[in-house]
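Chemist: predicted model and sequence below, questions to follow.
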Amino acid sequence: MGNPGRLASKAALVTGAASGFGKAIAETYAREGARVAVVDIDSDGAKRVASEIDGAIAVTCDVSKRADVDAAVAAMLEAFGQLDVLVNNAGWCYRNQPSLDVDEDAYDRVFDVNVKSIYHFTHAAVPHWRASGGGVMINIGSTAGIRPRPGLTWYNASKAAVNLMSRSLAVELAPDMIRVNAIAPVLGETALMETFMGVPDTPENREKFMATIPLGRFSKPADIANAALYLASDEAEFLTGVVLEVDGGRTI
């Protein structure tokens, strides 16, 4: 018999899974035996990714809205009867610019999508986990919340909140056998790279930023997915409250 996979018998919900890090996490989890809910505000994108993953379901969800989040978890439980792993990956950022130029709507959105979404999913998932004997939450933070860059102050603050929320929830929920960890990626090769870089986004400016990463490259979706696989697996059963920097040494 072949290897059943590191996540065999588990069911995972991944937000922001229509592209980028989330798509890679969903695909990696499925490869390792998990049944996966591909959750995204982009309905067509979620359906496309789910159609390429055997047994996956697609769920349309605005993670900033409690009703959508509750419905996503309900759809997960209806489809699979369980929720073992929750990956809060969905995120948003405004274009790199002076902080005083960021309007209030953009400020609100970055905190609604990056931070309040975790509040909503915690309310939706924790009662189920308490009843079922435990679970795993993985939140995608950022090195921006550890070693911030100018022009992204409000985004940096939102990711610092994600990093700290993960550690605080880990302590609070440990008696329920609920593990909570975060992953802090460095700037990655995703659709948001141009947003993070700001204007001008030139090869020269990318090289300048890359020079601050000791291992000499940006992160790739597979880097984040592999870290998320480990944290979700039973191999990490004694890890909670960790903010795992997947950054090529950027935050040293």
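Modeler: Received, thanks.

Chemist: rest of the way, CA atoms for contacts and neighbours
Modeler: Will do.

Chemist: the residue nearest to the spatial centre of the chain and residue 206, how far apart?
Modeler: Nearest residue to the geometric centre of the chain (Cα atoms, centre = their mean): residue 89, 2.0 Å. Separation of residue 89 from residue 206 (Cα to Cα, to the nearest Å) stands at 24 Å.

Chemist: over to residue 26?
Modeler: Separation of residue 26 from residue 206 (Cα to Cα) stands at 28 Å.

Chemist: and the strands in this protein?
Modeler: For the chain, the strands defined by DSSP state E occupy 11-15, 35-40, 57-60, 85-88, 135-140, 178-185, 243-246.

Chemist: okay, those strands in TSV with mean neighbour count and distance to residue 210 next?
Modeler: Converted to TSV, the strands of the chain look like this (neighbours: other Cα atoms under 10 Å; distance: least, Cα to Cα, whole Å):
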stretch	mean neighbour count	distance to residue 210
strand 11-15	27	28
strand 35-40	31	30
strand 57-60	24	35
strand 85-88	26	26
strand 135-140	26	21
strand 178-185	27	14
strand 243-246	22	14
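
Chemist: what would these look like in JSON lines with distance to residue 51?
Modeler: Listed next are the strands of the chain as JSON lines, based on distance: least, Cα to Cα, whole Å:
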{"stretch": "strand 11-15", "distance to residue 51": "15"}
{"stretch": "strand 35-40", "distance to residue 51": "10"}
{"stretch": "strand 57-60", "distance to residue 51": "8"}
{"stretch": "strand 85-88", "distance to residue 51": "20"}
{"stretch": "strand 135-140", "distance to residue 51": "24"}
{"stretch": "strand 178-185", "distance to residue 51": "27"}
{"stretch": "strand 243-246", "distance to residue 51": "29"}
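
Chemist: got another, please set it beside the one above:
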Amino acid sequence: MEFKDKVVLITGAAGGIGLAAARKFAAEGAKLALVDLKRESLETAVGDIEGAVLIAADVSKEVDVEAYVAKTVEAFGRIDVFVNNAGINGDFKPIEEQSFENYSNVLLINVIGAAMGLKHVVKQMKVQGSGAIVNTASNGGLLGAPGMSAYVASKHALIGVNKSVALEVASTGIRVNAVCPSGVDTQMMRSIESNARKGEEAEARKQFEAAVPLGRYAEAEEIADLMLFLASDRASFITGAYYRIDGGGGAVSV
């Protein structure tokens, strides 16, 4: 019960990594505020987590971001851990086919939405004098990926935000770190597979998994385990870091 009575706020909590993190923090005794775009999705996914506060919010709108932070504090009085996880992959297309709207939307949600989450959560954590933040970046924030330039740009940017905010708050008792997963066996990968090879998704998966030295996608729970560690007191001297969790992909020479 490492997080017993700790207040944990998670965005993008209705599926994938966010849902896995919610279940793991709940098992460790945390009090949860769970955010996603639609309350109905949250109720379906995490309605069985006792005592969780479910909040519908659009992270691309600062008024919604400010509201989900305020609702969490209203319910629990503080925020001990922020899992800044909401994000989208956008269209999988070469640059000459990318639309202004797709680029704008991906950057708005993955960078500006995440930054606004940091803005309002940091305000609360400074009042408390403590807190741990885990941003969901990607190995796409460290590498290139053909056809995914909008997503890759957004995750490179988020790693920069992660580093900068960690330095800004280092003296205040707040730690800020990021996880950088490669492919995770979630709905987002189904979308990427479909975008890569429409109608041949199984073949796309084989190709993607073959590029991973461990030969498979990660499970969402494996990413959540790293998040829990970074949010815990065991990581008390870690801040401003970004951790690859990519099945050995970072060790491959180019």
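Modeler: Sure thing, it's come through. Small disclaimer: the values here were computed from a predicted structure and weren't measured.

Chemist: mind checking the TM-score on these two?
Modeler: Once superposed, the chains reach a TM-score of 0.95 (TM-score structural alignment, normalised by the length of the first structure), with 248 aligned residues with a Cα RMSD of 1.2 Å.

Chemist: picking that back up, compare residue 26 and residue 206 of the first structure (neighbour count), which wins?
Modeler: For residue 26 of the first structure versus residue 206, neighbours defined as other Cα atoms under 10 Å are more numerous around residue 26 (32 against 16).

Chemist: can I assume the more buried one is in contact with residue 14?
Modeler: Yes - using Cα atoms under 8 Å, residue 26 of the first structure makes contact with residue 14 at a distance of 6.4 Å.

Chemist: got any residues that touch both of these two?
Modeler: Listed as contacting both residue 26 of the first structure and residue 14 by Cα atoms under 8 Å, 6 or more residues apart in numbering are 36-38.

Chemist: residue 213 of the first structure: which of those is nearest?
Modeler: Taking Cα to Cα as the measure, residue 213 of the first structure lies nearest residue 38 of those, at 31.2 Å.

Chemist: list the contacts of the counterpart of the closest one in the second structure.
Modeler: The equivalent of residue 38 of the first structure in the second structure is residue 34 (alignment by TM-score structural alignment). By Cα under 8 Å, 6+ apart, the contact list for residue 34 of the second structure reads 9-14, 22, 42, 52-55.

Chemist: can you lay out the shared contacts of residue 26 and residue 14 of the first structure as JSON lines showing distance to residue 8 of the first structure?
Modeler: Formatted as JSON lines, these follow (distance: Cα to Cα, whole Å):
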{"residue": "36", "distance to residue 8 of the first structure": "11"}
{"residue": "37", "distance to residue 8 of the first structure": "15"}
{"residue": "38", "distance to residue 8 of the first structure": "17"}
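
Chemist: please, where are all the helices along the stretch 51-200 of the second structure?
Modeler: 62-76, 100-107, 114-128, 149-169, 187-196 (DSSP state H, counting those that start in this stretch).

Chemist: mind checking the ones you listed for the one nearest to residue 134 of the second structure?
Modeler: Residue 134 of the second structure lies closest to helix 149-169 among the helices of the stretch 51-200 of the second structure, at 8.9 Å (Cα to Cα).

Chemist: the closest one vs the first structure, mean deviation?
Modeler: In the superposition against the first structure, helix 149-169 of the second structure averages 1.0 Å from its aligned positions (mean Cα distance after the TM-score superposition for the first structure).

Chemist: which bit of the first structure covers that helix?
Modeler: By TM-score structural alignment, helix 149-169 of the second structure lines up with residues 153-173 in the first structure.

Chemist: and the matching stretch, how far from the chain's centre?
Modeler: Relative to its parent chain, stretch 153-173 of the first structure has a centroid offset of 12 Å by Cα atoms, centre = their mean, to the nearest Å.

Chemist: now do the contacts for residue 207 of the second structure.
Modeler: No contacts exist for residue 207 of the second structure under Cα under 8 Å, 6+ apart.

Chemist: which of the shared contacts of residue 26 and residue 14 of the first structure sits closest to residue 212 of the first structure?
Modeler: Closest to residue 212 of the first structure, out of all of these and judged by Cα to Cα, is residue 38, at 33.6 Å.

Chemist: follow-up on the earlier one: and the strands of the first structure: which comes nearest residue 197 of the first structure?
Modeler: strand 178-185 (15.1 Å).

Chemist: helices and strands around that closest one, which ones?
Modeler: strand 135-140, helix 153-173, helix 221-232, strand 243-246 (3 or more Cα pairs under 8 Å, 6 or more residues apart in numbering; DSSP states H and E).

Chemist: adding distance to residue 98 of the first structure, write the ones you listed out as CSV.
Modeler: What follows is these, written out as CSV (distance: least, Cα to Cα, whole Å):
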stretch, distance to residue 98 of the first structure
strand 135-140, 24
helix 153-173, 8
helix 221-232, 28
strand 243-246, 26
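
Chemist: so which of the ones you listed is the most packed in?
Modeler: strand 135-140 (a mean of 26; mean count of other Cα atoms under 10 Å).

Chemist: matching residues in the second structure for that one?
Modeler: Mapped onto the second structure using TM-score structural alignment, strand 135-140 of the first structure covers residues 131-136.

Chemist: one step back: which among the strands of the first structure is found nearest to residue 192 of the first structure?
Modeler: The nearest among those, by Cα to Cα, is strand 178-185 at 12.8 Å.

Chemist: run through who's touching the closest one.
Modeler: Contact with strand 178-185 of the first structure is made by 129, 134-143, 162-163, 166-167, 169-170, 173, 219, 224, 227-228, 231, 237, 239-247, as judged by Cα under 8 Å, 6+ apart.

Chemist: chain center to that strand: distance?
Modeler: Once both centres are worked out by Cα atoms, centre = their mean, strand 178-185 of the first structure turns out to sit 9 Å from its chain's centre.

Chemist: got the angle for it vs helix 153-173?
Modeler: In terms of direction (axes from the mean of the first three to the mean of the last three Cα atoms, to 10 degrees), strand 178-185 of the first structure departs from helix 153-173 by 160 degrees.

Chemist: give me the mean deviation of strand 178-185 of the first structure from the second structure.
Modeler: With mean Cα distance after the TM-score superposition for the first structure, strand 178-185 of the first structure averages 0.4 Å from its match.

Chemist: starting at the chain centroid, how far to stretch 203-212 of the first structure?
Modeler: On Cα atoms, centre = their mean, the centre of stretch 203-212 of the first structure falls 25 Å from the chain's centre.

Chemist: repeat for stretch 196-204 of the second structure
Modeler: 25 Å.

Chemist: same check on stretch 50-67 of the first structure?
Modeler: 14 Å.

Chemist: give the buried residues for that stretch.
Modeler: Of the residues in stretch 50-67 of the first structure, 50, 53, 56-64, 66 count as buried by neighbour count, 16 or more other Cα atoms under 10 Å.

Chemist: all good on my end, thank you.
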